[in-house]
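K.L.:
here are the coordinates; sequence isn't available:
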């Protein structure tokens, strides 16, 4: 890899180390990341490059910018795999960073992106994408019912799926009702978001924002996914969620439409779907991770229902200006 980097970019990498999932090296106070991109087509890659150029020009801190090869290409190939090289300052993360405030500022800039977005566009597509995902998993579930014998993971999947099917249908209906009942405000226009935003997306020890993580969507995507992450990772998730939302809202006040969209996304059991899908895509030696995760998800389903109830109460009691509809069966 070091030889290829030298050939493609004329950059001599002294030593490769791992940061997260990526190979990296440091040269003259600059950190370089080598990122595999087989999952991206050329048009997607160019949109992500445009996002990173725009955010860098608008002084968003810690953006990793894509480095062009000596031939002015965005990527290089090695062993049938496509890669990009990105660079950023080798900054250590400061303690006390307010993630809600920083995310709101990031979204503020992203909303002003001036060009047409096609391949990475997700805004307005949640209903279609959720229904498609739900239909696929339901078909797979029906196959599994008739393909006995089942192992322990598959039994848990077969028994639990109807509950999560109902939750997903609630989420889709809540989304449809939101789009019918509430008018989007300027805050609800599309912005640069992340595939799955959580506390490790911008890396725990260093400051870096990788454009390969991005899509163009409603800000509620990142807010909901960060709150979902807090539920599973933090003991005191209610307090952390409140402070995160409060910090975001103080920086960029959210609309009622935003709060309802966030709730619809929290209702959609993405964590369950990703666990089931991950298990069947995983290598044999990785399946145990998903077995443990599914057991945890199922054990904490009542706690997650309470979290969903708390969201609507939190908005009413803390903000005193937002009341959004509840889901009837959750509050009984």
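P.N.:
Good, I have the coordinates. Just so it is clear, the structure is predicted and the values come from calculations on it, not from any experiment. Numbers count the residues shown, from 1 in each chain.

K.L.:
please make it C-alpha for all contacts and neighbour counts, starting now.
P.N.:
Will do.

K.L.:
the lengthiest strand in the chain - contacts with which helices or strands?
P.N.:
Counting by DSSP state E, the longest strand found in the chain is strand 81-89. Applying 3 or more CA pairs under 8 Å, 6 or more residues apart in numbering; DSSP states H and E, one finds that strand 81-89 contacts strand 30-36, strand 65-67, strand 76-78.

K.L.:
next up, a second structure to put side by side with the first:
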């Protein structure tokens, strides 16, 4: 078993989630792990703000976290539920000797977790995601603090309003560089996409009745092809939210499309086919998927990241990405126009119709 875990440790590449707001990089020392958790460290692998340890043939992780205690307790219950249902690769938060999830170290709160089952190295991501969602739907307790169920409209409108305020400020002040000029010129188009996404979402919630598969489940803040890939940390509860399964499906497709915008068809079609071999999409799910893809989350994140980062190199990279998004916006529209077909939904289904303006702009 020790050999298995050593091989598991060897391929771990640390990826810091946006949910992990790390104040600074302090390594939780071996003495504290022993005193607070009874863990004797045999091997330590540290990278960035997340630290991986091997002790007694078991794998542990520690990281600094900025999260309310109630939210953390709720996510902890999600982790144990998923583990108990047989989900592999889930990190389980441990209680310290004071029976608390958080341990204070030099003004930071830390969490220590154990991983008892590694992620399989070979799997079909669509199928495994459907099983993950199936297990997450059976959580018996009411989820409050990390729930996003029924909140899409409110959260989307808030995000659009915030970005519009920034846009108006930059418009009034005149652009200071090429990025701001591109932002000012492109925003009206993406604001229009956002309005369409919100309206599509509202129409879905009014016109369609959710089915059992539309119940809330464990999702990721951002699920991509790298989330469970070879360099993954495993399944970390701090990256989770409780939401509709369409969230993960849409974000995987979005990320996959931007990785290979000219050759996405087969990969997306295969992913959706794998998923639906376990859980076929309901009409409600399919429309939720489309509305989320229609919302230009990728555009929002580029603008938001640009005005937060202090790195000139990162700003240059973000400017290039924004330029690429704007230049190839019609290609993204084409992907949207094809998404129902890629999901195996027959043409002529009057409940799943792509907005006419997208279909009219579709290039053949």
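P.N.:
Structure's in. What do you need? Nothing here was measured: the structure is a model prediction, and the numbers come from that model.

K.L.:
that older thread, buried sites along the helix or strand that the longest strand of the first structure is followed by?
P.N.:
Once strand 81-89 of the first structure ends, the next helix or strand along the chain (criterion: DSSP states H and E) is helix 99-110. Going by neighbour count (16 or more other CA atoms under 10 Å), the buried part of helix 99-110 of the first structure is 99, 100, 101, 102, 103, 104, 106, 107, 108, 109, 110.

K.L.:
go on, stretch 26-36 of the first structure?
P.N.:
26, 31, 32, 33, 34, 35, 36.

K.L.:
tell me which residue of the first structure lines up with residue 203 of the second structure.
P.N.:
For residue 203 of the second structure, the aligned position in the first structure is residue 177, judged by TM-score structural alignment.

K.L.:
got it, and residue 300 of the second structure?
P.N.:
Match for residue 300 of the second structure (TM-score structural alignment): residue 273.

K.L.:
helix/strand/coil for its match?
P.N.:
helix (DSSP: H, G, I helix; E, B strand; the rest coil).

K.L.:
how many residues are close by it?
P.N.:
18 (other CA atoms under 10 Å).

K.L.:
all the strands of the second structure, residue numbers only.
P.N.:
Going by DSSP E, the second structure shows strands at 43-47, 50-55, 58-64, 91-93, 103-105, 108-115, 217-220, 240-243.

K.L.:
could I get those as CSV with distance to residue 283 of the second structure?
P.N.:
As requested, these are exported to CSV (distance: least, CA to CA, whole Å):
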stretch, distance to residue 283 of the second structure
strand 43-47, 44
strand 50-55, 40
strand 58-64, 40
strand 91-93, 34
strand 103-105, 45
strand 108-115, 37
strand 217-220, 18
strand 240-243, 17
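
K.L.:
residue 6 of the second structure is nearest to which of these?
P.N.:
strand 50-55 (7.9 Å; CA to CA).

K.L.:
the first structure: matching residues for that closest one?
P.N.:
Against the first structure, strand 50-55 of the second structure falls on residues 22-27 (TM-score structural alignment).

K.L.:
quick one, which of the strands of the second structure is packed in tightest?
P.N.:
Comparing these by mean neighbour count (mean count of other CA atoms under 10 Å), strand 91-93 ranks first with a mean of 26.

K.L.:
for residue 195 of the first structure, see how far away residue 123 of the first structure is.
P.N.:
12 Å (CA to CA, to the nearest Å).

K.L.:
do residue 132 of the first structure as well
P.N.:
When residue 132 of the first structure is compared with residue 195 of the first structure (using CA to CA), they lie 18 Å apart.
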